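>>> Sequence below, structure please.
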Amino acid sequence: MEHIALYRAWRPQSFQDMVGQQHIIQTLQNAIREQRVSHAYLFSGPRGTGKTSAAKVLAKAVNCERGPGPEPCNECPSCLRITAGNVMDVQEIDAASNRGVEEIRDLRDKVKYAPTEVRRKVYIIDEVHMLTTEAFNALLKTLEEPPPHVMFILATTEPHKLPATIISRCQRFDFRRVSLEEQSGRLAEICQKEGITADADALQYIARLSDGGMRDALSILDQISSFTDGNVTYQQVLGMTGGIPSEQFARLATAILEGDMGRLLELVEQLMQEGKSADKCLENLLYYFRDLLMIKMVPGADQLTDRVLNPAEFRDMAAAFSRERLFQIVETLNRYLGEMKYATHPQTLFEVALMKLCSMQQEAAPSLHAAAAAASAMRGEPSTSVQADDAGELEALKRQIAALEKKLEQAIQSGGVSGGGRDAAPAPRAAASSAPRISSPSKLPPQLDKFIAGKDNPDFAAVYKQWSLVLQGVKEEKVTVHAWFVDGEPVSVMEDAVLVAFKNTIHRDTTEKPANRQVIENVFAARLGKPYRLVTIMQRDWNEAAQKSAAQPGTEELRLEHEHEEAGAKTEPWIDEAIQLFGEDLVVIKE
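Reported below is the predicted structural model:
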């Protein structure tokens, strides 16, 4: 026996068979029951939602020999012949291929003749938006005042392309996408009657893929049931349709959260090896983060999307991201999705988008840590790392820093710092320099004396001369490392090591991370002609060590003094604190 596609075999033959369009069905049935049927209808909506099927059912209902009634009997000769398409008075016209003015003029000439086989002539014009402007003009008058025995039913997926003069002459019904629950129930009913064994999550995933179109859902079910010999499982649906389970998106999101680029690239390569499409992966990942944002911001938002199968897992993942972070991710993915339409290598753009998300995470953390450290130092407290989980905490931190800056400005104007229960007395500059700073004590590199002895050797001169090339090489390798490393300056070379002095502690600590150090040392080997180790020191510690070495017996101490500073002049300790917090380049001392 010849196989008939499921969407054809299960096409609705009565109003009660239609799924998800109850608002339209009830209106049409009431109109037929009360004999208030219009002469022209416009059915609009997405594909596969039942527009043409509803038009045929309506044609049978008004021409049923046992009616007209709210439901066609599907047993009388008129209903059976209309179903088979053998009635000349019920014509289905494809406007995509009969779009010219001549075809519409021919239709207009035939409308005046009375029906010969059934009660009313019915013209179903499918994809009516494809008609030309001249064809619409030829149809206008007939559509407005047709003979009493004629009914027009226009169907389209793009009603905005129809002239307003056409729309105003019809009763318009907007078909909506079929909900996930209604589709899943209809698929389960068809599977039961067709003898197909299907898992509930498999049918739900098929319904999600169809995007609200019942015809698409039945086509996918027909294809998968043929492949699996009547036994449909969730994994088989994923394999056949190229879908991606939410668990893989969760692994991608975890790698983004942890900033693990290596793991991200492995997951992308795994998806590509499975035959997934890069643009589809990016689109679905955008939907995943959109759902995370909805669940984080709107209570009960798991009911607003058909993609959330396990709300508990989504809530746990949403709690791990801040709102600002999710907004950044959605905006970035949306921008790259637009660019992917014109990309020659979509996989590369997909990888770049994910690495961009990781780099955004890595850049946001140090800047927030630096702001928190500055605020703590201005209060005279130890530096602590702060994580702003939402916008409220971030705004509170900004207000706190602004208040502290105002307090510092008042202290400068009054000539001293009066806070924290301690009033500092003036002290000589030398004493202030040797006094302990607010920040934690710096670690000194081993063999510092050898570095001091080698600060004037020819190797250091060569390294210093090529330092701009080193910075350019680091920038080409990894721009985020360059942002931290550019704060350093070479001060000495010893055999296989380069000593770099930093003004800011956080820049030094970030540069010393193993991954960042490896990048810099690779550039050393490439740009300096031989492998060098990276050794770091704080600029103030290097200056103090160099001054102590110059002050040894038998040597003359060289000291640079400010031109406005006299011998024995004294300064305030808050000047030293300001230099420590903001750096010598940003502090200007005025008498």
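
>>> From now on I want contacts and neighbour counts done on CA atoms only, so please keep to that.
Noted.

>>> what about the closest residue to residue 320 other than its chain neighbours, how many residues close to it?
Once flanking residues are discounted, residue 320 sits nearest to residue 257: 7.9 Å by Cα to Cα, 6 or more residues apart in numbering. Neighbour count for residue 257, taken as other Cα atoms under 10 Å: 17.

>>> Same question for residue 9.
9.

>>> gap between residue 483 and residue 514?
For residue 483, the distance to residue 514 (Cα to Cα, to the nearest Å) stands at 16 Å.

>>> So which of the two has more stuff around it?
Ranked by neighbour count (other Cα under 10 Å), residue 483 and residue 514 place residue 483 first, with 15 against 9.

>>> Tell me who's in contact with the more buried one.
residue 475 (Cα atoms under 8 Å, 6 or more residues apart in numbering).

>>> In terms of helices and strands, where is it?
Residue 483 belongs to helix 479-485 when assigned by DSSP states H and E.

>>> which is the next helix or strand following that helix?
As assigned by DSSP H and E, the chain's next helix or strand after helix 479-485 is strand 488-494.

>>> so what does that following strand touch, helix or strand wise?
helix 448-453, helix 458-465, strand 497-502 (3 or more Cα pairs under 8 Å, 6 or more residues apart in numbering; DSSP states H and E).

>>> Quickly compare those and say which is most buried.
Comparing the helices and strands packed on strand 488-494 by mean neighbour count (mean count of other Cα atoms under 10 Å), strand 497-502 ranks first with a mean of 22.

>>> got a list of contacts for the very next helix or strand once past it?
Following strand 497-502 in sequence order, the next helix or strand is helix 505-511 (DSSP H and E). By Cα under 8 Å, 6+ apart, the residues outside helix 505-511 that reach it are 370, 481, 484-485, 487-488, 502, 516-517, 536-538.

>>> and for comparison, fold this next one:
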Amino acid sequence: MQFRDIVGQQAIKQRLLATVRENRVSHAQLFLGPEGSGSLPLAIAYAQYVSCEDQQPEDSCGVCASCRKYQKLVHPDLHFSYPFFARHKDDTALSFIEQWREALTAQPYLSMDIWRSYLEADNKQANINIAECHQIIKKLSLKPFESAYKILILWLPEYLDKEGNTLLKLIEEPQPNTLFLLVAQNQEQILNTILSRTQLIKIPALTYEEVKAELIKRGQTEPAAAETAYLSSGNLTEALQLLHQQDGKGYHQPFINWLRNCVVNKVPDIMSGFVEQIAKAGRENQKNFLRYGISYLRECCLLLAGAEELVHLPAAELETAKKLTAFINLPMAEAISAVLEKAHYHIERNANPKILFLDVSLQIVKILHFKMLPAGTQYI
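As a prediction, the model looks like this:
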């Protein structure tokens, strides 16, 4: 993994490069960023750069023996630790290293849900157990084999329970030329004793434009990339998953048509048309449709609040949103959003989609008509 392979995050890349050039490499660093921001690829690219035999000004060379081994995730001085679903009490991350390499090679922007699909999770809870902590101590007590540094990348330290305290002395006083790179998503779930011993590197979510550009680069049409980037809210992992789940028609027009029928109170059309179609769409598409509606109404709320400069909608969707805000007010938008959020919650728990979406439709009709639409309304 090289820095050039990572989407956006230019400021973070320059900061990491500077620490190596200026010989300010901290022995324990915490890469903290939301899912899909690229925190894990950044940690791997940083480790590769540190170990590169021919470091370039802006990236690792990519061709030396060290870089070739890093690209295959088989370098003897690169170690990984991560949550797993232990089958036996003495299982460690090494028990699942082949699945890890396969998952990480297929999707560097890895999420816990994707990682789970590579393992036999059953009903087990993922964690980093005491056996893994002891294995980490054992591995890092040895000197580097080939490179100047021995590096451990610990993905999701949030899954370290009190067993994580076993690592404190090693993190605080490691062997010479040993690097701990922790990659986390939720600072509040990390042991404070570990937090206090690491240098924090905050990684922001990707921008709408960065996600959109990456999706177009991967062969998506501009309309599909724009809608998916908008729906993913800066999470590239989610954006890539959404592309596989969509049926190619998008969510904007079906959502607007649904609202139109609710505005004019066409309950028969809602029952025979929209409800029947959405019930056949599958649970993931139903969830994404609702999430699109929630996000779209959030942008409408920004328009209603006079903050148009903060709205990031494709041109056609922005035009429709402006028409929508001509007759819907802020309390209405907030009320409909709340209904959609509740529906999303129930879809996740396998609610009957026909009953659910009919009920949601009737609630939206009630909100739109009992909140009193302005006289002379021009429907969208």
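
>>> residue boundaries of the helices in the stretch 351-500 of structure 1?
Under the criterion DSSP state H, counting those that start in this stretch, the stretch 351-500 of structure 1 contains helices at 391-414, 429-434, 448-453, 458-465, 467-477, 479-485.

>>> Pull out the buried positions in the first one.
The one in question is helix 391-414 of structure 1. By 16 or more other Cα atoms under 10 Å, the buried positions in helix 391-414 of structure 1 come out as 397, 401, 404, 407-408.

>>> Repeat that for the last one.
Of the residues in helix 479-485 of structure 1, those with enough neighbours to count as buried (16+ other Cα under 10 Å) are 481-482, 484-485.

>>> and which of those residues is nearest to residue 40 of structure 1?
residue 481 (68.9 Å; Cα to Cα).

>>> Identify the residues contacting that closest one.
Here residue 481 of structure 1 is in contact with 474-475, 511, 516 (criterion: Cα under 8 Å, 6+ apart).

>>> Now do the equivalent of residue 160 of structure 1 over in structure 2: how many residues are near it, please.
Using TM-score structural alignment, the partner of residue 160 of structure 1 in structure 2 is residue 188. Neighbour count of residue 188 of structure 2, defined by other Cα under 10 Å: 9.

>>> Surely residue 188 of structure 2 is in a helix?
Yes: when DSSP: H, G, I helix; E, B strand; the rest coil is applied, residue 188 of structure 2 is found to be in a helix.

>>> if we can go back for a sec, rebuild the helices of the stretch 351-500 of structure 1 as TSV, extending it with distance to residue 80 of structure 1.
As requested, the helices of the stretch 351-500 of structure 1 are exported to TSV (distance: least, Cα to Cα, whole Å):
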stretch	distance to residue 80 of structure 1
helix 391-414	65
helix 429-434	102
helix 448-453	100
helix 458-465	93
helix 467-477	74
helix 479-485	73
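
>>> Compare the ones you listed and report which one is nearest to residue 35 of structure 1.
helix 391-414 (60.6 Å).

>>> For structure 2, which segments count as strands?
Remark: strands assigned in structure 2 by DSSP state E are 28-32, 78-81, 150-155, 178-184, 199-202.

>>> got those as a markdown table, with mean neighbour count and distance to residue 247 of structure 2 columns?
A markdown table is the format used below for the strands of structure 2 (neighbours: other Cα atoms under 10 Å; distance: least, Cα to Cα, whole Å):
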| stretch | mean neighbour count | distance to residue 247 of structure 2 |
| --- | --- | --- |
| strand 28-32 | 22 | 34 |
| strand 78-81 | 20 | 37 |
| strand 150-155 | 23 | 33 |
| strand 178-184 | 24 | 33 |
| strand 199-202 | 15 | 35 |
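
>>> now for those, which one comes closest to residue 316 of structure 2?
strand 199-202 (34.5 Å).

>>> Measure how buried residue 312 of structure 1 is and give me the count.
11.

>>> so what corresponds to it in structure 2?
By TM-score structural alignment, residue 312 of structure 1 lines up with residue 319.

>>> Could you tell me which residues make contact with its match?
Residue 319 of structure 2 neighbours (Cα under 8 Å, 6+ apart): none.

>>> again, 10 Å this time
Residues near residue 319 of structure 2 by Cα atoms under 10 Å, 6 or more residues apart in numbering: residue 313.
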